[in-house]
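Asker: quick one: sequence and predicted model below, then my questions.
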Amino acid sequence: MDKLTKEQRRKNMQAVKATGSKIETTLAKELWRLGHRYRKNDKTVFGKPDLTFKRYKLAIFVDSEFWHGKDWTKRKHDHKSNQDFWHKKIERNRQRDREVNKQLLKDGWKVLRFWGKDINKNLRTCTDIILLTIDEIKREN
């Protein structure tokens, strides 16, 4: 059973942002501080990545654990109410993530995906991965 009332749960879910989340902003500000310029949620790039470096054809996605189903096989049954809805919703999100990755790779892009908790706990590691990928792309070109 849900610990929140239906009205409280509805308000919580309405507050979830599609863009400009705290974790996305944290990563973006750190990259900016390090002198790297990017585009946020560029509609011209397939899948509308959270951050894009068009010059390097690098797409970065910041995925929240809940909406993108981290450890999905283990956590799948954590949903106590409206399970059919949530299973379909999150499984479709996971499928869409795979489709977006596949298309971007086919189009010659490099794709990086980070979990929100990884950014919060290891921001430096995440930015290092991005910077190493940019350096790798520069060497290839």
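Answerer: Great, that's in hand. Computed from a predicted model, the values in this text were never measured in an experiment. Numbers count the residues shown, from 1 in each chain.
Asker: from now on I want contacts and neighbour counts done on CA atoms only, so please keep to that.
Answerer: OK.
Asker: ok, Trp115 - contacts?
Answerer: 62-65, 70 (CA atoms under 8 Å, 6 or more residues apart in numbering).
Asker: got the buried residues for the helix ranked longest in the chain?
Answerer: Longest helix of the chain, by residue count under DSSP state H: helix 83-106. Under the neighbour-count criterion of 16 or more other CA atoms under 10 Å, helix 83-106 has 86-87, 90-91, 94, 97, 100-101, 104 buried.
Asker: from the contacts of Trp115, pick the one nearest Lys43.
Answerer: Val62 (15.9 Å; CA to CA).
Asker: how about that closest one, nearest residue that isn't a chain neighbour?
Answerer: Phe114 (5.0 Å; CA to CA, 6 or more residues apart in numbering).
Asker: can you tell me which residues contact that neighbour?
Answerer: Counting by CA under 8 Å, 6+ apart, Phe114 has contacts 60-63, 126.
Asker: try it against this one:
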Amino acid sequence: GDAERILSGGEYWQRQKTLLTEREVSFMKGLFRIVDMKRWYLCPQVRVADFAQLNGNIRPRSRQWWQLFRMVSQWHVDVVIVERRSFSIVAAVELDDASHLRPERRRRDILLEEVLRQAGIPLLRSHDARKLLQMT
């Protein structure tokens, strides 16, 4: 396709300096201090479609299935907490910054809350990192 042609024509990619923003790094360090690391792992920047999936109430690969999948396929949460032994999902965590005040982001946040509610995955969210750390 076009992207393959472009890619083969030059060098266009570079490594990100860090995976997380400074605020997210600070938050993760706080989580590491208080979370029982013998029981849980903290997974940063996880794509929603990798821990929440469409159920059998919608026909796989149907038009509606693709519409719902595409809606969440580019979304990520700041942290997913998983059980250390089984890697089963405990909760998702969102540290809200100023971007969460934009109307389109607020709409996305409402939709994310509904997706995770339907999937039975608790979502911990706050603009205050200290408050989030107290929730865990």
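Answerer: Yep, that arrived. Predicted model only: the values in this text are computed from it and were never measured.
Asker: picking up where we left off before, show me the contacts of Trp115 of structure 1 that map onto strands.
Answerer: Counting by DSSP state E, the contacts of Trp115 of structure 1 place 62-63 in strands.
Asker: quick one: residues contacting the residue in structure 1 that Arg106 of structure 2 lines up against.
Answerer: Using TM-score structural alignment, the equivalent of Arg106 of structure 2 in structure 1 is Arg94. Arg94 of structure 1 is in contact with 68-69, counting by CA under 8 Å, 6+ apart.
Asker: now with 10 Å?
Answerer: 67-70, 72, 88, 100 (CA atoms under 10 Å, 6 or more residues apart in numbering).
Asker: of those, which are reproduced in structure 2?
Answerer: Contacts from those that recur in structure 2, judged by both residues aligned by TM-score structural alignment, their matches' CA atoms under 10 Å, are 67-69, 100.
Asker: related to what we said a few turns ago, sec struct for the residue nearest to Val62 of structure 1, please.
Answerer: strand (DSSP: H, G, I helix; E, B strand; the rest coil).
Asker: can you map out the helices along structure 2?
Answerer: Under DSSP H, structure 2 gives helices at 2-8, 22-34, 63-72, 103-119, 129-135.
Asker: same check for the contacts of Phe114 of structure 1, but in structure 2.
Answerer: Compared against structure 2 with both residues aligned by TM-score structural alignment, their matches' CA atoms under 8 Å, those retain 61-63, 126.
Asker: top of those by number of neighbours, please.
Answerer: Within the kept ones among the contacts of Phe114 of structure 1, neighbour counts (other CA atoms under 10 Å) peak at Val62, which reaches 23 neighbours.
Asker: burial measure for the equivalent of Asp97 of structure 2 over in structure 1, as a count.
Answerer: The alignment partner of Asp97 of structure 2 in structure 1, by TM-score structural alignment, is Ser64. Other residues lying near Ser64 of structure 1 total 17 when counted by other CA under 10 Å.
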